[in-house]
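Asker: What shape does this take:
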Amino acid sequence: MASKTMAEKERSSSEPPSLIPSLPEDVIIDILARVSRWEYPTLSLVSKQFRSLVVLPELYARRSLLGCTQHCLYIVLYEGENNLYRWYILCRKANGNRSLVRIPSLPPLTSGESSVAVGSKIYVFGSGIAKTSAYCIDCRSHTVQPLPSMPVPISYTMAGIIKEKIYVMDYVEDCKNVIMLFNTKTHMWEPEILKPDMEVRGERRSFDGFFVDEWMVLADKVYLGLRPVRYCLVYDTAENIWRRDDMNMMRSIKRATACVIDDMLYYYPRFNQDDDDFFVVKYISTYDLKRRCWGVVKGLKKLFSKMRNLWCVHTANYGGKLALFYSKKDKNYRRGRDVESKREIWCVEISVERRHGGEIWGKVEWCGQVLVADRGVMNCLNVMV
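Answerer: Okay, the predicted model is just below:
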């Protein structure tokens, strides 16, 4: 056998050895499916083959069969430049810490758009000049797929998922309150458009003209917080009827600050002091819809004793745990005369459990700074990949 030429020897010595030599692709997929999702960005740098494999649908189908799917938090941060909202993902580092990493391939959100997570996808509604565009983000590959246009133009949307349908509401322009239904299985809009109304003293009463201050989807029901009245409206999707709720759960809850874990609502009360934007509440509230009672998460006094100058507080269901995001603002900040300074964005992961007697107790699993930015967190979405 002829010996290798000098050029061949130099070329062979400069090429790095293959990490998985000559394995069939299905075997490589089976191996990668058992690797943590957080390692995929690094694996995509190994070779073009790996870069193509980590976005294959077959890989994520295998992860699902093996029970290796993971919860990922996608975060929307407001950036003052051009009034845009950018996408970030909460990543775990090798040392156990977390950080928010921007996803440059995803289009930014604009004011008035709403988003909701369903499995491994995020649906976005109300984009485009006409505010009728919608699209879907595949969080496995961070690619975007356009969806059919919304049935009616909107000015500002809110969205929530019940079973296989996303309820999208427009609630600003002329206070003409309508709810559109998008089917996530067929990727089509339902022909029916809901209009909030109910029977009052024997007559059907429309709620056009009332401003929907907040809304939330919980336990297969849609809750609308109305102004100027002091009660909320509840739509039962199973019975297809609207009811009045005099307890008005929505009065104390802001949609963006609340999340649901095991049919229990967790939220950070947005009460502030004087004219400052610093939140001073030192607890996390709960609301049990079945028992129709309020409560607080116990065991977190030590955590809140260290928290100062909170701003832009949000909660999220993070795989059954409670994730709390907040920003620390400069102490010189006051309403009307903001100072140009960076904000520290912090994340707290809390495990929660219901103890005997119905009390909810929390335990801090991790707490730390995840980003330094100009603005704060606007939304949190829990995705399965």
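Asker: contacts and neighbour counts: CA atoms only from here.
Answerer: Noted.
Asker: Could I get the buried residue list for the lengthiest strand in the chain?
Answerer: If you go by DSSP state E, the chain has its longest strand at strand 360-373. Residues 360-364, 367, 369-373 are the ones in strand 360-373 that count as buried (16 or more other Cα atoms under 10 Å).
Asker: For it, what is the distance to the chain centroid?
Answerer: 16 Å (Cα atoms, centre = their mean, to the nearest Å).
Asker: got a list of contacts for the helix or strand just after that strand?
Answerer: Under the assignment DSSP states H and E, the closest C-terminal helix or strand after strand 360-373 is strand 377-384. Residues outside strand 377-384 that contact it (Cα atoms under 8 Å, 6 or more residues apart in numbering) are 69-78, 116-122, 139, 256, 312-319, 325-327, 345.
Asker: The same query, at a cut-off of 6 Å, please.
Answerer: 70-77, 117, 119-120 (Cα atoms under 6 Å, 6 or more residues apart in numbering).
Asker: okay if I get the residues you listed as a markdown table plus neighbour count, distance to Ala61 and secondary structure?
Answerer: Formatted as a markdown table, those follow (neighbours: other Cα atoms under 10 Å; distance: Cα to Cα, whole Å; DSSP: H, G, I helix; E, B strand; the rest coil):
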| residue | neighbour count | distance to Ala61 | secondary structure |
| --- | --- | --- | --- |
| Gln70 | 17 | 13 | coil |
| His71 | 17 | 15 | strand |
| Cys72 | 21 | 17 | strand |
| Leu73 | 21 | 20 | strand |
| Tyr74 | 23 | 21 | strand |
| Ile75 | 23 | 25 | strand |
| Val76 | 22 | 27 | strand |
| Leu77 | 22 | 30 | strand |
| Ala117 | 22 | 18 | strand |
| Gly119 | 12 | 12 | coil |
| Ser120 | 19 | 11 | coil |
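Asker: Alongside the first, I'd like the structure of this one:
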Amino acid sequence: MTSPEKKRKKKTTTNPSLKPSLLLPPTPQSTPNPDLPDDLLLSCFARVSRLYYPTLSLVSKSFRYLLASPELYQTRSQLDRTESCLYVCLSLPPDPNPRWFTLCRRPNQTLLTKKKKKKKKKQSSNLLVPITCPHSTPVRASFVAIGSDIYEIGGLVNGVPSSTVSVFDCRSHSWHQAPNMLVATEKPQAMAIDGKIYVRGAEHLHTPSICVIDSVLYLHHQGEFKWFDNKERDGRILQGLLYGLAGLPKFFSCSTTCSQIQLADYGGKMAVLWDRHDRSSDCKGRKVWCAVITLERRSSKEIWGRVEWSDDSEAVLEVPGSVAFVGVVAATL
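Answerer: From the prediction side, this is the model:
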């Protein structure tokens, strides 16, 4: 007689004539995803807002390479998908060399921040992020942006007025020299109008902040925003700007805390940056704040401004010591 073990073995003996696929489920095999052509990836990336690029760069090394390539920005330009990117040059003593920052905005954030009771510290949605661009910026130089290039004009080099013009390529974060000006200027005021740069010497070292948007000059002076054009040479008040909820922070109107205010053309909107004491550090440090204002011309004598984005609870940059604005411009990328 056969033992029970032998009987069980016989019962489980497989028929060699049966195919293995009929007895056991097929073993799943991983099929490698085919690599997408770079041209296709560039076309996809160019259609996505730059706000998502930091997240996309985490996917793979090839993604990081393409997102940092000049070809991406050429594709964005060809597809008319360019965006304005704010660049800020700051002096941060005791460092003698000014440092460059860019405004990094998180996607899908509420544009207007409303006052709410905070149970925990809120993480800022917008930050000034430092960028690497080794370069010695002249003292009192002026800056303008045309396309993706930022022009650094004049200033003082070793205490002597300079006629040099340097260009910062925002796509590659590299500098190169441009032809010099005909006249050296110690404290130039430069403007870009219709793709041309106009430079004049400043009459005073301390001048009000100005910017040109759609051929209209905007100015902030003594707590007021004004605008000028060829028809309104005396200047008119920019209407509609409120302080407090759904407007500029209340402390913006306090001249005792805001020592500097800078304006810039931010893709047809007006970017406003200012600094004030950091009360959390016993006023030893400073905080830099930012707001974006949309502009609407309602008549030949009336322009209204509306605060599109501002955050009265979180600054875009905190520094332990003093800070001074050297230049604020917006490039197109």
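Asker: Now the TM-score, please.
Answerer: Put the two chains on top of each other and the TM-score (TM-score structural alignment, normalised by the length of structure 2) is 0.71; 273 aligned residues with a Cα RMSD of 3.2 Å.
Asker: by contact count, what packs against the longest strand of structure 1?
Answerer: For strand 360-373 of structure 1, the packing partners by 3 or more Cα pairs under 6 Å, 6 or more residues apart in numbering; DSSP states H and E come out as strand 98-102, strand 293-298, strand 343-354.
Asker: Out of these, the one nearest Leu45 of structure 1 is which?
Answerer: strand 98-102 (16.8 Å; Cα to Cα).
Asker: what sits against the spatially most central residue of structure 2?
Answerer: Nearest residue to the geometric centre of structure 2 (Cα atoms, centre = their mean): Leu103, 3.0 Å. By Cα under 6 Å, 6+ apart, the residues touching Leu103 of structure 2 are 86, 127-128.
Asker: Provide the secondary structure category for it.
Answerer: Classification of Leu103 of structure 2 using DSSP: H, G, I helix; E, B strand; the rest coil returns strand.
Asker: Map Trp366 of structure 1 onto structure 2.
Answerer: Mapped onto structure 2 by TM-score structural alignment, Trp366 of structure 1 lines up with Trp309.
Asker: ok, now how distant is that match from Asp214 of structure 2?
Answerer: Separation of Trp309 of structure 2 from Asp214 of structure 2 (Cα to Cα, to the nearest Å) stands at 20 Å.
Asker: Also Lys269 of structure 2?
Answerer: From Lys269 of structure 2 to Asp214 of structure 2 the distance is 10 Å (Cα to Cα).
Asker: Of these two, which one has the most company?
Answerer: More crowded of Lys269 of structure 2 and Asp214, by other Cα atoms under 10 Å: Lys269, with 20 against 12.
Asker: With adjacent residues omitted, what lies nearest to that one?
Answerer: Once flanking residues are discounted, Lys269 of structure 2 sits nearest to Thr294: 4.9 Å by Cα to Cα, 6 or more residues apart in numbering.
Asker: ok, now which ones touch the one you found?
Answerer: With Cα under 6 Å, 6+ apart, Thr294 of structure 2 has these contacts: 269, 305-306.
Asker: now structure 1: which of those match?
Answerer: Of those, the ones still in contact in structure 1 (both residues aligned by TM-score structural alignment, their matches' Cα atoms under 6 Å) are 269, 305-306.
Asker: Give me the nearest residue to the residue nearest to the centre of structure 2, chain neighbours excluded.
Answerer: Leu128 is the one closest to Leu103 of structure 2 (Cα to Cα, 6+ apart), at 4.6 Å.
Asker: Residue in structure 1 paired with that neighbour?
Answerer: Using TM-score structural alignment, Leu128 of structure 2 pairs with Leu100 in structure 1.
Asker: just Glu296 of structure 2 next, same as before
Answerer: So, by TM-score structural alignment, Glu296 of structure 2 is matched to Glu353.
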